[in-house]
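> sharing a model prediction with you, sequence too.
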Amino acid sequence: MAAEKHASVHWEGAGKTGKGQVSTETGALKDYPYGFASRFEDDKRGTNPEEIVGAAHAACFTMAFAFALEREGLAATKIDTRAAVRLAKDGDGFKIDRIALELDASVPNLDEARFQQIAAAAKAGCPLSKALASVPEITLKATLAG
């Protein structure tokens, strides 16, 4: 099975003063604004590529974790995942040098050691983790709620 998803961007203007709009085929993002201020400054009126990568990675990892639990005959009552994607200066440009995933999950009948194993395997096996393998540091802090 193969799935292909689509997204598009429209941009007008120069790098620092220009404006763009991001759209996805599902309509989850439709002409959603982004630009220099929402990427490099604290402008909350738009998104940025790192925020979108973080959301995608958190969503992918969470689903991989849920499937891994299911293979063990388990189901979570809740899974909450956050991703922090750091964009750092790299010579004349920039690079993503760290992604920190934080997982909080409630999983009945699962001990801490097995929980950590399943979470680590889900992180390693998630398609977005694989696609982002060039990021020097991808961390996971996994907390099992009682």
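That came through, no problem.

> for the rest of this, base every contact and every neighbour count on C-alpha atoms.
OK.

> helix or strand for the closest residue to residue 110 other than its chain neighbours, which one?
In space, and not counting its chain neighbours, residue 110 is closest to residue 74: 7.9 Å by CA to CA, 6 or more residues apart in numbering. Residue 74 belongs to no helix or strand when assigned by DSSP states H and E.

> ok, now the one 10 residues further on?
Taking DSSP H and E as the definition, one finds residue 84 inside strand 78-90.

> same deal with residue 64?
helix 49-71.

> contacts made by that helix with the rest, please.
For helix 49-71, contacts defined as CA atoms under 8 Å, 6 or more residues apart in numbering pick out 39, 75-76, 79-87, 96, 99, 101, 118-119, 122-123, 125-129.

> repeat that for 6 Å
Under the criterion CA atoms under 6 Å, 6 or more residues apart in numbering, residues 75, 81, 83, 85, 122, 123, 126, 128 lie in contact with helix 49-71.

> pick out the most distant pair among the residues you listed.
75 and 85 (28.0 Å; CA to CA).

> and the comparison structure, right after this:
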Amino acid sequence: MAQIKRRASAAWHGSGKDGTGSLTTQSATLKDTPYSYLARFGDGKGTNPEELIAAAHAGCFSMATAFQLSGAGHPPESLNCDATLSMDQVEGGFKISAVHLVLKAKVPGLDNAKFQELAQTAKANCPVSKVLNAEITLEATLVA
């Protein structure tokens, strides 16, 4: 497969704390979407980089899990994943220290041991997991 490239851009105006910015993605799913200090470090309106990384990780992991399950002959009926990203203040700034994935999966005819194995493989091999320099934990549950 050829190399895939995706683009996004950010525009920022003003100081770090009082300024505002906007994000636009190649697909235009995000188009001039606001982000700010308050959206990042408080409850301000708009998005922030960490929220977008959490969404990207949940989406990437869910798709990777679907491929793992389907490849093992057990296509999922549904996968629902929440990603909680933790960012800690460290010397010199901030660091994304961890992402906790919580997966609830409906997969007919699959036993829990095989499900756990396939979910762990998906976690390890999802491209977003590979790019993050953070502890990534997974809580995976098969639901009826």
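That came through fine. In this text the structure is predicted, and so the values were computed from the model without any measurement.

> picking that back up, compare residue 75 and residue 85 of structure 1 (neighbour count), which wins?
Between residue 75 of structure 1 and residue 85, residue 85 has the larger neighbour count (other CA atoms under 10 Å), namely 22 against 19.

> run a quick neighbour tally on residue 99 of structure 2.
Based on other CA under 10 Å, the number of other residues close to residue 99 of structure 2 is 23.

> just checking, next helix/strand downstream of the strand or helix carrying it?
Taking DSSP H and E as the criterion, residue 99 of structure 2 maps to strand 93-106. Next helix or strand after strand 93-106 of structure 2 toward the C-terminus (DSSP H and E): helix 112-125.

> between that following helix and helix 49-71, how big is the angle?
Orientation of helix 112-125 of structure 2 against helix 49-71 (axes from the mean of the first three to the mean of the last three CA atoms, to 10 degrees) gives an angle of 130 degrees.

> quick check: next helix or strand after helix 112-125 of structure 2?
As assigned by DSSP H and E, the chain's next helix or strand after helix 112-125 of structure 2 is helix 127-131.

> which helix or strand lies directly C-terminal to that next one?
strand 135-142.

> other SSEs contacting that next one?
strand 93-106 (3 or more CA pairs under 6 Å, 6 or more residues apart in numbering; DSSP states H and E).

> elements contacting the strand it packs on?
Strand 93-106 of structure 2 sits against strand 78-90, strand 135-142, with contacts defined as 3+ CA pairs under 6 Å, 6+ apart.

> the longest one vs structure 1, average distance?
Once the two structures are superposed, the average separation between strand 78-90 of structure 2 and the matching residues of structure 1 is 0.6 Å (mean CA distance after the TM-score superposition for structure 1).

> now do that strand against helix 49-71, angle only.
140 degrees.

> look up how far residue 53 of structure 2 lies from the nearest residue to residue 20 of structure 2 once chain neighbours are set aside.
Spatial nearest neighbour of residue 20 of structure 2, chain neighbours left out: residue 36 (4.9 Å); criterion: CA to CA, 6+ apart. Distance of residue 36 of structure 2 to residue 53 of structure 2, computed by CA to CA, to the nearest Å: 16 Å.
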